[in-house]
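In: Build me a model:
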Amino acid sequence: MQQSMTGYGRDERTSQNLRIKTEIRALNSKFLDFSPRIPKELADKEAEIRNLITDELKRGKVMLSIELELDDDSNLEVQVDEARFKAYFNRFNSLSEKVNSQSSDLVKLALQAPDVIKQQEIDPESLPWKDIKAGIKGAIDQCLDFRKQEGNTLTSKLSDYISNIRGGLKSVEENDASRTDNIRTRLQKNLDEIKDRVQVDENRFEQELIFYLERLDISEEKVRLKQHLDYFDEVLQKEDFAGKKLGFISQEIGREINTIGSKANHAEIQRTVVMMKDELEKIKEQNLNIV
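Out: This next block holds a predicted model:
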């Protein structure tokens, strides 16, 4: 099953006196580009967190955010540095008097000043790592579900595009059946028109005609294109995390289509080739979204 590289997952849980909020966002990228935003208390766990992400999400630009908040019911005392508060208040009040302002917000300003209210720190030794890890896995699972849903949509689109190219190949085969006969007839007609004025070596003409038709022959390209289309379908339906491989197969499909177009010398085949190229561009665009 194919997965999109775009995904989102969120987990929120409570453990001990902590609220643990985990969020994962994933976008397109050629490789795994992991950007964690975690509390300093989890710095020693970053390697383990990275391994969790790498093992499950494989590829894409992955942004992880973990927030640890003390629970409102933790009955923790608010710590205020009264000396700092008084110093800030007196300074603000002095400035206020100098400009003849009677501001009533001086207490609020003093409380919001740096280091007046001391944030309750979380003890790294008491962190419930087992629950934090479970939260990360919960967010990963949600992200994977999102990716799989998007992947199903992408798979359906890619199958349709390949089917359209396959239909184009069938049209090419139908037109190719009469193409060489038409070229031979046209050249013979042109030759007949000048026979009375120019001496023609029939054997040499036949040799040149065969050489010319061989240069226009697209039999091998048709066979290889069909093989590439079959292989694309097989990988799409049976292999996981096949974005890069599908990209390589798309390149091979493009080579055969281009060669058919350059050799065709046939208006209807050329129009079909343009259609197939358009479908292939859609495939390449969607391949960029697949893990």
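In: C-alpha only now, for contacts and for neighbours.
Out: Fine.
In: For residue 143, see how far away the residue lying farthest from the centre of the chain is.
Out: Most distant residue from the mean C-alpha position of the chain: residue 196, 66.3 Å away (CA atoms, centre = their mean). For residue 196, the distance to residue 143 (CA to CA, to the nearest Å) stands at 79 Å.
In: now the other sequence, so there's something to compare against:
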Amino acid sequence: MLRSMTGFGRASGHIQSCLFTVEMKSVNHRFLDIQLKMPKQLLNMEDKIRKLISNSISRGRIEVYINVEGEVLTTKSIQVDWDLIDQYVSSLQQIKSRFSIDEQLSLQHILALDGAIDVQKESVSSNALENGILELVNSAVKELSLMRKVEGEHLAADLNKRLTMLSQINDQLEKFAPIVVGNYQERISNRVAEFISGKLDENRILTEVALFADKADIMEEITRIHSHIQQFRDSLTFSEPIGRKLDFLVQELNREANTIGSKANDSQIAKNVVELKSIIEKLKEQVQNIE
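Out: Presented below is the predicted three-dimensional model:
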């Protein structure tokens, strides 16, 4: 069924005593564009997260936010540089001896030594942690996809409504089509009468006939509009992404409407063409939201 490209999904849960939250929002985009914002300790999971999302979504800009509350992603350890401390202590003993300093070397002196003791942070990675995060991503994707589907149902209803209006106007154009032919036939008849009476030369008649052959009939465009409308309706029932196809059909509908407008020299047809193009423009706006 039809799916929109806009939506939101969220999932949260505790993994190894920390709270993880995954949020996703999607907007229109020509292709699939996934933007990830998450702790750097999770960057090794980026490819798996992208693949998981792309299995369910084919178009749209997807912004993914993964937040964690807690320190489960890192461990801390103390690193003592014994060689450096030995050099410091040896140097301090020499300084004491050289300048006859009686002060005793204490632990505080050693702790104050630059680089002697350091706290190291290391990333923690485990299958349980990775699987838990991927489950949350999958839950957020499902919620996002559901919202896109619901929004898509609303879009489908609106598009079908506008297609019905489009078809009705096209039916009206079909009724008025003979007027165009009649107007040109009358013009040709008048030109022939003028030619017979010697008021018009042969080249002028030939020019009028050529114009008649090119512009008199708008039924071809009307028939194609009917065909495009039916293809549009049929596409709305497809399960695969159809946004690009619908965008192409909208362009074709607009092309036919423009052609009719340039051919028809009739105020009523011109009025219908304006309404036709107005609806097509609305279709175009809605199609931009479809996956």
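In: With the second structure overlaid, report how far the biggest helix by length in the first structure is off on average.
Out: With secondary structure taken from DSSP state H, the first structure has its longest helix at helix 129-194. Once fitted to the second structure, helix 129-194 of the first structure is off its aligned match by 1.8 Å on average (mean CA distance after the TM-score superposition for the first structure).
In: Output the contacting helices and strands for that helix.
Out: strand 7-15, strand 18-27, helix 46-57, helix 219-238, helix 267-287 (3 or more CA pairs under 8 Å, 6 or more residues apart in numbering; DSSP states H and E).
In: Switch these over to CSV; also include distance to residue 111 of the first structure and mean neighbour count.
Out: Below are these laid out as CSV (distance: least, CA to CA, whole Å; neighbours: other CA atoms under 10 Å):
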stretch, distance to residue 111 of the first structure, mean neighbour count
strand 7-15, 29, 19
strand 18-27, 25, 21
helix 46-57, 35, 14
helix 219-238, 61, 16
helix 267-287, 54, 17
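In: possible to save the ones you listed as JSON lines with distance to residue 134 of the first structure?
Out: JSON lines is the format used below for those (distance: least, CA to CA, whole Å):
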{"stretch": "strand 7-15", "distance to residue 134 of the first structure": "9"}
{"stretch": "strand 18-27", "distance to residue 134 of the first structure": "10"}
{"stretch": "helix 46-57", "distance to residue 134 of the first structure": "11"}
{"stretch": "helix 219-238", "distance to residue 134 of the first structure": "31"}
{"stretch": "helix 267-287", "distance to residue 134 of the first structure": "32"}
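In: Out of those, which gets nearest to residue 172 of the first structure?
Out: For those, proximity to residue 172 of the first structure was assessed by CA to CA; helix 267-287 is nearest, at 5.6 Å.
In: how much does the closest one stray from the second structure?
Out: Compared with the second structure, helix 267-287 of the first structure is 0.8 Å away on average (mean CA distance after the TM-score superposition for the first structure).
In: In the second structure, what range does that helix match?
Out: Mapped onto the second structure using TM-score structural alignment, helix 267-287 of the first structure spans residues 267-287.
In: Tell me how far that stretch lies from the chain's centre.
Out: 25 Å (CA atoms, centre = their mean, to the nearest Å).
In: before we move on, the earlier item: now the longest helix of the first structure and helix 219-238, what's the angle there?
Out: 160 degrees (axes from the mean of the first three to the mean of the last three CA atoms, to 10 degrees).
In: same for the very next helix or strand once past helix 129-194 of the first structure, what does it pack against?
Out: The helix or strand immediately downstream of helix 129-194 of the first structure is helix 202-216, counting by DSSP states H and E. Other helices and strands packing on helix 202-216 of the first structure, by 3+ CA pairs under 8 Å, 6+ apart, are helix 243-264.
In: again, only using 6 Å
Out: Packed against helix 202-216 of the first structure by the contact rule (3 or more CA pairs under 6 Å, 6 or more residues apart in numbering; DSSP states H and E) you find no helix or strand.
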